[in-house]
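>>> Fold the stuff below for me.
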Amino acid sequence: MIFLFKINLPTLNVESNIYITLHSTDNVESGKMSTLQVSKKNSPVSHTGNKDLFSRVVESLSLEAREVLANEFYEELKEIRSRQAASQLARGRKHMSNETIMELISRSSSARKRVLELAKEEAEKVLQAIEAIEEDVQEGQEDPEG
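The predicted structure is shown next:
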């Protein structure tokens, strides 16, 4: 059986469809039990365009930004990964994979916002470095004996 629930989240401007599939077996004596599978559709990250864009942003994050995310979203990471894995990520012993970050931002709007903030900060640093290099290159061209 498949049940469909439609949930409107006005604070996030998101309408989500949650599909619940109930799988049952005829042979209860064999020890098999019914399983419940829940999947959330239509999150802001799950749209193909947004997912591709977020994927590019996530790929550009430095190891330091990944560690910041692991520390700030430790509790959420424990839900996605094991407690031990979340601890290793927060301590910097392991680095969050792109897949883990994508899963985190698909579950948490605050994580989405934080990923974007970190990416902007890093992009600004790169732009400043480019400007400094361009100034050096221009000075070198003006003074050929340099």
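>>> Please make it C-alpha for all contacts and neighbour counts, starting now.
Noted.
>>> gap between the host helix or strand of Gln128 and the chain center?
For Gln128, the element it lies in under DSSP states H and E is helix 109-142. Per C-alpha atoms, centre = their mean, to the nearest Å, the displacement of helix 109-142 from the mean C-alpha position of its chain is 21 Å.
>>> Another sequence for comparison is provided below:
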Amino acid sequence: MLLRIRALLAALWAGELLTVALLAAPNAFATLERAMAGRYVGRLFELDARFALAAGILLILMERRLHRDGDVGGSAMNLGFLLPLLAIGFTAASYYALEPMMEVARQGQGSWTFLQLHAVSMVFFGLRMITVLVLAWRVMPRIAPAPAR
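This next block holds a predicted model:
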């Protein structure tokens, strides 16, 4: 049961990231005034960061429990543990470290421009998306082929 819940949570996280990146953010800038779209997308990224931390921690805890119960083999530091940890790191770097720097850059202060920080933030978001997609693919339960008749 925990294997399926883990797979569902990883898939939901991957879907959330794809929805923000491919639908919500681009459509906000296509339909709303630039300042309003920026506020809307900023709020989306705030919610995304909170969800990422919660999902990442839950997935790590589930992995520890599955490893302890013997449901997953291998080392305790396997990809089921490292991928959510890496995604949490990308979240922390992107939202909790770069976002305050971007606010300073919007006011014309700091050594980096807003555009430079935005580009670095997009790279972190892309790396997190790839990490979570790989995680979701890895934890999906394998379906045995139907027996031949």
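>>> now what about the TM-score between them?
Between these two chains, after superposing, the TM-score reads 0.27 (TM-score structural alignment, normalised by the length of structure 1); 53 aligned residues with a C-alpha RMSD of 3.6 Å.
>>> what comes up buried for the longest helix that structure 2 contains?
Ranked by residue count and defined by DSSP state H, the top helix of structure 2 is helix 34-69. For helix 34-69 of structure 2, a neighbour-count test (16 or more other C-alpha atoms under 10 Å) marks 37, 40-41, 45, 48-49, 52-53, 55-60, 62-64, 66-67 as buried.
>>> how about the strands of structure 1, start to end?
Along structure 1, the stretches classed as strands by DSSP state E are 2-9, 14-23, 35-41.
>>> just those: most buried one?
Burial among these, expressed as mean neighbours by mean count of other C-alpha atoms under 10 Å, is greatest for strand 14-23, which shows a mean of 15.
>>> Packing partners of that one?
strand 2-9, strand 35-41 (3 or more C-alpha pairs under 8 Å, 6 or more residues apart in numbering; DSSP states H and E).
>>> so how far is it from its chain's centroid?
Here the centre of strand 14-23 of structure 1 is set off from its chain's centre by 21 Å, with C-alpha atoms, centre = their mean.
>>> next one: stretch 4-18 of structure 1
That offset, for stretch 4-18 of structure 1, works out to 20 Å (C-alpha atoms, centre = their mean).
>>> Next: stretch 63-74 of structure 1.
Here stretch 63-74 of structure 1 is found 11 Å from its chain centre; the criterion is C-alpha atoms, centre = their mean.
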